Structure formats: C-alpha cells, structure tokens
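>>> My questions are about this predicted structure, shown below with the sequence.
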Amino acid sequence: MPLNKVKQMQQQAWQNPQGFWADAATQIEWMQPVEQVLDDRDAPLYRWFPGASLNTCYNAVDRHVQAGHGQQVAIQYVSPVTGTEEAISYEQLQQRVATLAGAMANLGVGKGDRVVIYMPMIPETAYAMLACARLGAVHSVVFGGFAPPELASRIDDAKPKLVLSASCGIEPSGVIPYKPLLDKALDLCEHRVEYAVVFQRPQCPADLERQGDRDWQQLVEQAEPAPCVEVAASDPLYILYTSGTTGRPKGVVRDNGGHAVALAWSMKQIYNIDAGDVFWAASDVGWVVGHSYIVYGPLLARATTLLYEGKPVGTPDAGAFWRVIEQYRVKTFFTAPTAIRAIKRVDATASLLQGVDIGSLQALFLAGERCDPDTLTWASEMLRVPVVDHWWQTETGWPICANPLGMAPLPIKPGSPALAVPGYQVEVLDEQGQPVAAGQSGAVTIKLPLPPGTLMTLWNNDDRYRDGYLGRYPGYYLTGDAGYMDEEGYLYVMGRVDDIINVAGHRLSTGRFEEVLAQHRAVAEAAVIGVKDTLKGQLPLGLVVLKQGMDTDLERIKTELVALVRAEVGAVAAFKLVAVVEKLPKTRSGKILRGTMRKLANGETVVPPATIEDPDSLNVIGQALAQMGLTTAHQPVLDLS
C-alpha cells in the first residue's frame, strides 16, 4: 500500500539518517568520498557530509558529457517575449559555462568570493550560476529589475567582487533597461564592487561607461575554459535573500554537498524524473524554485530543463503553457497556483487546451503558496493528470511535504500537500510546544536536524538564524506556517501563523475562508485578511477577483459569498465584509501580499515590498477599502462593530 511504503521510508530516514542519506549520496560523484554523513557537534547548526568534497557544476554538467551524453539537450530555452528558442546541449553548456568561469577568473574571482547575479530569464543566467559553482564562488541571484535600494542592500550584505548583469529584461509591458538600475544601486552601496559585467541584449544595449564596466561577450571571447574547483561539502554554494525582507537582508545559505544530494534524490522520488526526461518549472531563477528546479535539480538528474521567458497569460494568451508542453514533450510541469488561477480566470473552460496534445504530461506540481481545492480540482479535470500540491520554503530549498510520485503515488486530498517527505519530521505544536491531536491546528514545525539541502544558517548571522527559526521551540525549526494533520498524517497548511485571525476569541484560519470563497462559480481568486474591530478584535475581510467574461451582479455575488461562508464556516466567523477587485497584489513568485493588505486595512504605513509584481495593485485595494468605509494608509481605523 503506497501510504505504508511512504511511512516506512519516513521511519527509515528519521531513525537512521546516516544510512538513509549515505545511500542517497551515491548519486553524486565526490572528489573526497563521504565517510561521515552528519556532524552534530555544533547543534543546532548541523553539517552534512563533513570531510567530503565535490564540485556542483561538475555533477550538473561535466560528468554527463564525460559519460557520453554531451549531445542531449540540457536547457531548452523558450522566450515568447522575444520570439526566440534555443536547444542547448550538455556539451554546449559545458563549453559556455567553463569559458564564462574563465572570464570571471581573469577578473580575480575565486573560491569563496561572492558574485551577485542581476539578470532576466535567459540561458546566460544559468551559465552564470553554474560558472560560480565551477569556481567555488558563492552566487547570489537578485531579480533583474529589482529596485536599486533593494539590490544595494543585498550587495552590501553579500559584499561581492563582481556583479553579472544583462542590459535589459523584457516583460509583457515592454523592455526594462537594467543598467541604469544597476548603476543607481552601485551608487547607493557602501561596498565597492570591482566589476560589473553586462550581457548585451539586442532589444536594449547598455552604455558601459562606469569604471569597472565590462562587456560580457568580449570577456568570454578572450577567455580560456576554467576547470572545476574542489570545494568542501559544507562550503556555501549560494546565498538567496528571502522575499519581502526589510531592514538588513536575510540571506539563506545553501551548502554544496547536502544540496546536491537532496536535489538529485528529489528529482526521481518526488517528481518521477529520470535521465533524459523533460522537466519544466515555470518560475524565475530569482526564486528558490528557479535555483532548485530550473537549474540545479534537473541538470543533476541529467534531465532536460525548460527555461521560459514569459507569463502564463498575455505572452501571447492563456494557452501558452499547454502549447509549450506539447511542443517539447514535457513530462512533469511545476508552477504556482496563481498561474493556474490566472489561466482559469481568462479561460475558465480551458478552450485553448482543445486540440493541443499534452499526452506527454504525467503530472502537474503546484507550490509557492497554498493551493485552494477549487484550483486543484479545476486543473485536474482539465489536464486529466495528477495535480500535486506540495509545500516548501526558500529556507528548505526542496519539498517538505509532497506526494512522492516516483516513490509511491498517494491518494490526492485537495487542500493538502500530502505527507512529510522522508527526511523531514513534521510536527504540529501548540503554544506550549506540545504536539496537538489530529485535526487540531497549531504551529507547523520540523524536528531537528533538518535534512540535507536545507539552509545551513543565514549569511554572516548565526544568531539571527537561531533566534528567528530555532528559538521558539527548542529542538525544532519553526516554519512560520499554521496548520493541522489528519489521522493519516496528511498535512493541511492553512497560512502563515499571522494569517490566523481572532474573531471574538475564536481562532480562525484565513485559508479556510479563502477555500470557501473559491468554491463560488464566479470567483477566480480570493484573499482574506483580518481587520481590526473594537468589539470582536478582528473581522474577516474577503477580497475577490471574478472570472472574466461573466455577466455578474456584484451585490448578488457578495450576498451569496457571505451566505456561503456562513454555511461552511459558521456564524461564528462573523463574515460580512466582501470587496470585488480587479487584481490582488502579489510578489513576482505569485504569493498574495496578505500582510501588506492587512497593514493597509488597519491604517498602518505601507511600503510596497521590493518583490511586488504590480505596485498599482495596492492602489486598487486601497480604493476598494475606501469605498467600503474602511481605512486607507495614515487614516484612523473605523469602528466596524
């Protein structure tokens, strides 16, 4: 029985992590072999595979070429925003990465140096990451187009020797020149960066006028290929700053050894990807999904990874994803629930899927934010493949809970990312740190040690790591999410801990409200936040986006939504506030900015996060709140009782 098989593997990983991960480590080629699996001498700062050494770029690229697979496509680049496509073989990838690494070495980059990568979704971004890994340098990818103050804060924290950039990014709205943003960021920095290397894109070439500016193409033409540098398993591979950080950036540090082992293991066990399969993660390399499952994971597994420069809708339409799956015979597709909701909103009957052959597709994986059951059910009915909601974080680097399709496919329960992946011992705790009964809500935690591939610490800040993640429940990692487990061990993540609202003493999950609102036939997306109330403490406010093309009576829909929540959640929810809006504010990875909206509704000063996709979306919410007689920023909170 699949459930028993997964639980058996969970037990093996918990009870004998040394043996479990030693076996998984055989998928990686080591320069210095693994002798010790786990070092707990500095607990709770654990280290995996101490004493072993490797090179991540060698494992992702060179070894496949040496084994005779150089002609296999490594990266399939698809760019609907420029109308270009390119199939890059493993042999071509090796040559381009090695030569870029040589160019960087000529500028003085070596083992342990940091390199900030500020680039769009083009193959050169993957080359840059792999070239850093080849040299033993530590990369930190920052979204191309990020605001200069945010880029500057990350440069000051990482203190790179070099910034790799491109002349521009291309969005559906048009071309975005990067060089002026980079120049402004460098002017704001206290840290002096020696070189800025810019890849010139024909859509908007950049002027290279600053001291230290270098032309990418010219440097590569003059460089010789660089070999792979041996690094310790515990040496850092990259720093990734978590989205929405304020004040001092919070840089998650990933090691080389544990990262390679965990990702190689996950490609087969979770995603059911074998060598030669085509895997597509429709994300951005600025997010952890792009690091793990656009670049490193698929290449470690010798799969073909699809690199996509475009959007789920608008480049050119809501059928783009399906046509790409057909053309490149994608086996497993991974995107965010918000992408599916965007497609559903524009094409609710999936008419653009008609006549498209997606027979190669065996599974759709969703992550990035909680997936409401309605979205999962719609995707499942339209695509006719398993739709797997799975849950993880920037900090963990790979899935915490998932339906492990390559190990033992489990029954799908909409609303749940299924069981803890072997290696993660997930427990739901009450405020006193005691495990709660099945069905009871609490803080979702992971018992230490975390498995390989998860964060080692925060960059130059062990104390912040201990205080922020390990201090609340000694012996546990605090995920920051709230949820519950059912009797079979399926986890239900209902939102961030601060997305639990307290209505007249009743603790209610905003995720549950959103689940109910999404059931309505006219609703494409929903977000629920708690607004202050002098009588009840907080009241739930529902913000809904309607499907396009429907003849709708807004007042009737609002009335139906209130009645629906009353029927499903109960009168105790006191749900009366609903606003219909054109769009919800989101990060570029698709996370809805509930915390920012909550501040807006409660009269607090709001600074739009640097990761916001569309800053105007906050104005839309502010106008809706004002029309309801609620607050906008800097105005007093009204008495809603």
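Thanks, I have it.
>>> make it CA atoms for all contacts and neighbour counts henceforth
Will do.
>>> what helices or strands is the helix or strand hosting Asp156 leaning on?
Taking DSSP states H and E as the criterion, Asp156 maps to helix 148-158. Other elements packing on helix 148-158 under the criterion 3 or more C-alpha pairs under 8 Å, 6 or more residues apart in numbering; DSSP states H and E are strand 114-119, helix 179-188.
>>> What segments of the stretch 1-150 of the chain are helices?
For the stretch 1-150 of the chain, helices defined by DSSP state H, counting those that start in this stretch occupy the ranges 2-15, 17-24, 56-57, 63-64, 90-106, 123-135, 148-158.
>>> Just give me the neighbour total for the spatially closest residue to Asn59 that is not a sequence neighbour.
Residue nearest to Asn59 in three dimensions, not counting chain neighbours: Leu300, with 6.0 Å by C-alpha to C-alpha, 6 or more residues apart in numbering. Counted with other C-alpha atoms under 10 Å, the neighbours of Leu300 add up to 26.
>>> Next up, the contacts around Leu300.
Going by C-alpha atoms under 8 Å, 6 or more residues apart in numbering, Leu300 touches 59-61, 260, 263-264.
>>> what's the most distant pair in these?
Distance extremes for the contacts of Leu300: the farthest pair is Val61 and Leu263 at 14.6 Å, using C-alpha to C-alpha.
>>> give me the number of residues near Asp113?
With neighbours defined by other C-alpha under 10 Å, the count for Asp113 comes to 18.
>>> State the distance from it to Met104.
Asp113 sits 11 Å away from Met104, going by C-alpha to C-alpha, to the nearest Å.
>>> follow-up on the earlier one: any idea which of the helices and strands packed on helix 148-158 is most buried?
Ranked by average neighbour count under the criterion mean count of other C-alpha atoms under 10 Å, the helices and strands packed on helix 148-158 are headed by strand 114-119 at a mean of 26.
>>> ok and that strand relative to helix 90-106, angle-wise?
Here the directions of strand 114-119 and helix 90-106 differ by 130 degrees (axes from the mean of the first three to the mean of the last three C-alpha atoms, to 10 degrees).
>>> hold the first one in mind and look at this next one:
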Amino acid sequence: MQESRVFPPSAEFSALSRIGTLEEYRRIYDEAARDPDGFWHARGQTIPWMKPYTKVLDWQPPAAKWYVDGQMNASAACLDAHVAAGKGDKTALVWVGEPTEDRREFTYRELLAEVCRCAAGLKKLGIKAGDVVSIYMPMTPELVIAMLACARIGAVHSVIFGGFSSEAIADRNEDAKAVAVITADGGWRRGTQLPLKKNVDEALKKSPSVKHVIVLKRTGQPVDMVAGRDVWWHDLVAGMPTDTPPAAMDSEAPLFILYTSGSTGKPKGIKHTTAGYMVWVKTTSEWVFDLRDDDLFWCTADCGWITGHSYVTYGPLAAGASILIYEGAPNAPHEGRFWEIIEQEKPTIFYTAPTAIRSFMKWG
C-alpha cells in the first residue's frame, strides 16, 4: 500500500520543535554543506571532552578520523556529565519486564553507581581497555549497565541478540576474540524462559578465547556454573566501588563491535569508534526525535541491533533524557501490552518499527 498524503505539523508542534520549519532545516543543511568542519566542530562541543581535539576531521580516503587527538569516555558523557550538572536525581532509566509485576527505575546517580560497580568487577577479572566483551542478555537494565561499564574501562562490547543460537554466539566470539561473555540464566519471551546460559555454554565449546562468564540471575532457572570461569553478576558487583573513574579514550578508539545479521553471507563485525559515534547519536537524538532532557523516550528496538545501541542507550542518555525499556514481545501477555505500558509509564516519544505498526493494525 502506498499513499501520497502529507501530514504537516501543527503550528504549536513546530513552535516547540528544535527544527520547527523546512526553512530552518534548509539553513542547517546549507551550513553543514558550506562549512562541514565548522558545523561538526559546533556539534562536537556538545559532548564532554577529557582532552580537547585539535582537528575536526582528518580525511585520507578511504579513511576518516574524527576529532583528532581528542580524548573522551562514552560512559562519562552519558552519566557523569549529567550528575555533575546537578541532574543526578533525575530519572535515567525505567524498565518494565515481560512479567507484568516486574518494574525498576534508576536515577542518573543510581545508574552511574551500578555502572561503576560493574566496571570495577570487570577490572577485577583482569579485563582491560581494548579487550572484547560479548554481551548476550535479555532487555534488562543490566544490559545497558554492561554496555556502559565496558565503555567506562575502554573494553569493546559486542552485543549479540538474545534470540541468536549458540552457533551464532560462537562465530562472533571467535571472530572478535572475546575474552568474556556477560549473559543471564535466561530471559522471558512470550511467557517462555529462554535458555541463554545454556546457549552460551554450548557456544564456549568453540570459543577458546573466552576466559570469563558473568551470569545475571533473571529467571531463576537452574544453570550449570563452571568453577573458575563463571561468576554470578551479583557476586561480581558486591562490594565494588561506586566511583570507578572513566578511562580517557582516544576519539578513534573502538567503542563497540556489532555484527551484521548474516542474511547475505557470513556476519561481518562493524567497528564503531568513540567520539564521532557519540556526537552523531546525540545530534540525531536531539534533531531527528526532537529529544529533550525532560522526555521519557521509548525506543522498542533490542540492543542487539544498531538502533538499540544508538537510540536505547547512547543517544538518549548522552542527551540527558530518560529511557524506557521493555523486556518482552509486543503481544505478551496480550496484544495490547505496548498500549498498556504507554498508559502506565506515559512516554513522551515512542519510536518503533513499521513491522510493529502493521501488527498493531492487524490486532486492532
């Protein structure tokens, strides 16, 4: 079905928007085209730097290096900067589980403390800057915490979609030479407990580089724990400090690896570096979604995909907004679950996929 209808924004909506008119958009576009270095320098100044950059872009085709000589930390840009600005008591993350009674909420100060504890635990295991950590988890707060904890110490996270098989985990572990896997005993999906830890155990038969497995107790299902390799999340973070300092990372230091789906061949690991990515996702969060720091933003993507990285975790948190994440499927325990969550949590911006919209239409 294709329609050519146009729905112009209301005057009230335009007046409140960061980019309220087509003329304003064209002005910004022309500015970026006329002076790209100046344009991206201005955007670069919207994130905190631990060491200022000396050049916006070093373009030696095909290689591009952004914010040359600068140093920053993605975790600090998402958390510390807002706490330092006096917004520590502001809601950072609201989580709703598939079981309807499950709900947790974190302020920016609380989320920072949890990230610091996890980061300290990873360091205690010997994980260091440049090491790759695979993350195979359900959509829980600990998934976001694990991503930011890796970023805090300079480890490179590789998030693997929780619906993938043990073979897919093994392939990604082996290609990235992951030294650790962060997972959970299981996760919930349409009322069924997914065997995440069991899948990891099977994958590790083909993942010789992995030395540590951190396991979140989510569903309570029985799992095998290998002595000397496996540790429960709650044991890892127990007694850990809440002030683990963020590592100063070069602008071009890798932040994460994310693999393509493999639908057209062997999955390919795409490496995203730190500063250029952070500037981009903060800019697009603010300009594409008109995101403000008083918004509660619900992006329904899974963090196993780039949309989840960019618009569940890094972009909205860098912008100082509040994020809403949901663990389960849109039709569990019933087809009105998303609307129930919207009524209860009252997100101000809802970002989902056309496939989901078509399902909503079918469900009525």
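Good, I have the coordinates. Owing to the predicted nature of the structure, the values given are computational and were not obtained by experimental measurement.
>>> returning to that earlier point: which residue in structure 2 aligns with the residue nearest to Asn59 of structure 1?
Here Leu300 of structure 1 is matched to Ala318 in structure 2, going by TM-score structural alignment.
>>> Could you do Gln218 of structure 1 as well?
Counting by TM-score structural alignment, the partner of Gln218 of structure 1 is Asp235.
>>> which secondary structure element contains that match?
Assigned by DSSP H and E, Asp235 of structure 2 belongs to helix 233-237.
>>> Can you list the neighbours in contact with that helix?
With C-alpha under 8 Å, 6+ apart as the test, helix 233-237 of structure 2 has contacts from 117-118, 120-122, 214-217.
>>> Val197 of structure 1 -> structure 2?
In structure 2, Val197 of structure 1 lands on Ile214 (TM-score structural alignment).
>>> hang on, the earlier thing: what is the mean deviation of the helix holding Asp235 of structure 2 from its aligned residues in structure 1?
Compared with structure 1 after the fit, helix 233-237 of structure 2 shows a mean deviation of 1.0 Å (mean C-alpha distance after the TM-score superposition for structure 1).
>>> Please state the offset of that helix from the chain centre?
21 Å (C-alpha atoms, centre = their mean, to the nearest Å).
>>> Excluding chain neighbours, what is closest to the counterpart of Val144 of structure 2 in structure 1?
Alignment note (TM-score structural alignment): Val144 of structure 2 maps to Ala126 of structure 1. Leaving out its chain neighbours, the residue that sits closest to Ala126 of structure 1 by C-alpha to C-alpha, 6+ apart is Val295, at 6.3 Å.
>>> residues contacting the one you found?
Per C-alpha under 8 Å, 6+ apart, neighbours of Val295 of structure 1: 126, 285, 305.
>>> Pro172 of structure 1 too?
Applying C-alpha under 8 Å, 6+ apart to Pro172 of structure 1 gives the contacts 81, 310-311, 314-315.
>>> would you list every one of the strands in the stretch 251-400 of structure 1?
251-255, 278-281, 304-308, 332-335, 363-366, 387-389 (DSSP state E, counting those that start in this stretch).
>>> Tabulate those (a markdown table), appending distance to Ala579 of structure 1.
Output for these, formatted as a markdown table (distance: least, C-alpha to C-alpha, whole Å):
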| stretch | distance to Ala579 of structure 1 |
| --- | --- |
| strand 251-255 | 37 |
| strand 278-281 | 33 |
| strand 304-308 | 34 |
| strand 332-335 | 28 |
| strand 363-366 | 27 |
| strand 387-389 | 28 |
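>>> so which of these gets nearest Ser140 of structure 1?
Judged by C-alpha to C-alpha, the one of the strands of the stretch 251-400 of structure 1 that comes nearest to Ser140 of structure 1 is strand 251-255, at 8.9 Å.
>>> so where in structure 2 does that closest one end up aligned?
Aligned by TM-score structural alignment, strand 251-255 of structure 1 falls on residues 269-273 of structure 2.
>>> Average separation of that stretch from the aligned part of structure 1, please.
Mean for stretch 269-273 of structure 2 is 1.0 Å (mean C-alpha distance after the TM-score superposition for structure 1).
>>> what residue of structure 2 matches up with Gln36 of structure 1?
Using TM-score structural alignment, the equivalent of Gln36 of structure 1 in structure 2 is Lys55.
>>> I'd guessed its match sits against Tyr67; true?
Yes. Proximity of Lys55 of structure 2 to Tyr67 meets the contact threshold set by C-alpha atoms under 8 Å, at 5.6 Å.
>>> neighbour count winner among the two?
Per other C-alpha under 10 Å, whichever of Lys55 of structure 2 and Tyr67 has more neighbours is Tyr67, with 23 against 14.
>>> can you pull the contacts of Arg192 of structure 1?
Each residue near Arg192 of structure 1 by C-alpha under 8 Å, 6+ apart is listed here: Leu186.
>>> just Ala76 of structure 2 next, same as before
Taking C-alpha under 8 Å, 6+ apart, we find Ala76 of structure 2 in contact with 48, 152, 246.
>>> The last one corresponds to which position in structure 1?
Right, Pro246 of structure 2. Here Pro246 of structure 2 is matched to Cys228 in structure 1, going by TM-score structural alignment.
>>> For that match, which three-state class applies?
coil (DSSP: H, G, I helix; E, B strand; the rest coil).
>>> wait, is Gln203 of structure 1 part of a strand?
No. Using three-state DSSP, the secondary structure at Gln203 of structure 1 is coil, not a strand.
>>> burial count for it?
Gln203 of structure 1, neighbours per other C-alpha under 10 Å, totals 14.
>>> Nearest spatial neighbour of Arg103 of structure 2, chain-adjacent residues omitted?
Among residues not flanking Arg103 of structure 2 along the chain, Val96 sits closest, at 4.6 Å (C-alpha to C-alpha, 6+ apart).
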